[in-house]
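Novice: Need coordinates for the following:
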Amino acid sequence: MKRKMMAFLLAQLLVFSFSIACFGASTLPPKKQTVLAKYVTAKQAYEKYSQDPANVKILDARTIGEYVFVGHAPMAVNIPLKFLDRGLTDKNKPVMPTNENFVSEVTKRFKKTDQILVMCRSGARSAACVNLLAKAGFNDVYTITDGFEGDKDDQGQRTVNGWKNSGVPWTFKLDPALVY
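Specialist: Here you go, the predicted structure:
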């Protein structure tokens, strides 16, 4: 009996460890982790959307310029978390003020009970969006961890994963009903 109990406990530990390794936030950089701990890759997001397009919503939180000029998922609603402003910061980064109306704009487009999959360029802004939306009472919000453009390869190019690199549909065609 003692052997069976030990084998059962060991099996449970292995299942738990495998779950954490494959699906847990511990594999994500801290800037991509959220308070809701709901994560999907771009490919998984498209599969989720394809299975239930009436109830799964895709939110693209990139700037209007990124959405228009880099491309976007054809069904993605664009509500930017940040705007691109003129100039550079003292760290040579673009000036990007926060969209103070982000949560109210999302609330106008989506119900708090909707399943929303949030995308940005590579997963950090979408995580920030999920945290803001969770604070506002949205509970079924996932971050698309690899974003639209994906992670950087060894040469610093965004060719690793991401919506654009995963073989799922994307477009430059603009639908006025979806653009911010």
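Novice: okay, CA-based contacts and neighbour counts for the rest of this
Specialist: OK.
Novice: Would you mind pulling the contact partners of the helix or strand where Thr107 lies?
Specialist: Per DSSP states H and E: Thr107 is located in helix 102-109. With contact meaning C-alpha atoms under 8 Å, 6 or more residues apart in numbering, helix 102-109 is reached by Ile79, Pro80, Leu81, Leu132, Leu133, Ala136.
Novice: so what's the third one up against?
Specialist: It stands for Leu81. Ala61, Arg62, Thr63, Thr98, Asn99, Phe102, Arg125, Cys129.
Novice: Which members of those are the farthest-apart pair?
Specialist: Farthest-apart pair in the contacts of Leu81 is Thr63 and Cys129; separation 13.0 Å (C-alpha to C-alpha).
Novice: Next, the second sequence, to be compared with the first:
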Amino acid sequence: MSGQYKGDVSPAQAWDLLSSDENTVLVDVRTLAEWKCVGEPDLSSLSKNTIYIEWVSFPDRAPNAHFMSQLMQAVPNKDATVLFLCRTGVRSIAAAIAATEMGYENSYNILEGFEGDADQKGHRGRITGWQGRDLPWTH
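Specialist: You can find the predicted model right below:
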């Protein structure tokens, strides 16, 4: 099943899954710098917490060698629906593939990521992505 994962969902579909299924979790694979400087998804209205596991580290962008062990610790139920989120939906695909290969068969990538596409002035988080689609987030 190499190179495969369950599929892609829009930010709104991700929110719906998180809202309707208690076994759905959100794993944000961005870096600590992104979480602190850009913002974080806010799942408090759903009585859930975002799981934070870097796919790569900042600033050297080295792969997180402990990603899978951290995921297994944070999400012991391999039957859970796992939604992966990054800045624009690229690192999260790699994370979903890796998770699927480790037995998390319900791994999804969130299209557009947290910040989404840049607007005409080059700013992200305004037109697409978790932020641009006005889903709950904190800074």
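Novice: quick revisit: residues in structure 2 matched by the helix holding Thr107 of structure 1, start to end?
Specialist: Matched against structure 2 by TM-score structural alignment, helix 102-109 of structure 1 falls on residues 67-74.
Novice: what's the mean gap between the matching stretch and the aligned bit of structure 1?
Specialist: Once fitted to structure 1, stretch 67-74 of structure 2 is off its aligned match by 0.6 Å on average (mean C-alpha distance after the TM-score superposition for structure 1).
Novice: ok so, going back, only the buried subset of the contacts of Leu81 of structure 1, as a PyMOL command please.
Specialist: Selection of buried members from these for PyMOL, criterion 16 or more other C-alpha atoms under 10 Å:
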select buried, resi 61+62+63+102+125+129
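Novice: thinking again about what came up before, can you pick out the most distant pair from the contacts of helix 102-109 of structure 1?
Specialist: The widest separation within the contacts of helix 102-109 of structure 1 (C-alpha to C-alpha) is 16.7 Å, between Pro80 and Ala136.
Novice: Show me which of those two is the more surrounded one.
Specialist: Legend: neighbour count by other C-alpha atoms under 10 Å for Pro80 of structure 1 and Ala136, higher for Pro80 (28 against 13).
Novice: What is the equivalent residue in structure 2 for that one?
Specialist: Per TM-score structural alignment, Pro80 of structure 1 is aligned with Glu54.
Novice: in the lengthiest helix in structure 1, what's buried?
Specialist: Secondary structure of structure 1 per DSSP state H: the longest helix is helix 2-23. Buried residues in helix 2-23 of structure 1, counting neighbours by 16+ other C-alpha under 10 Å, are absent.
Novice: what residues are up against the match of Pro80 of structure 1?
Specialist: Asp28, Val29, Arg30, Thr31, Leu32, Asn64, Phe67.
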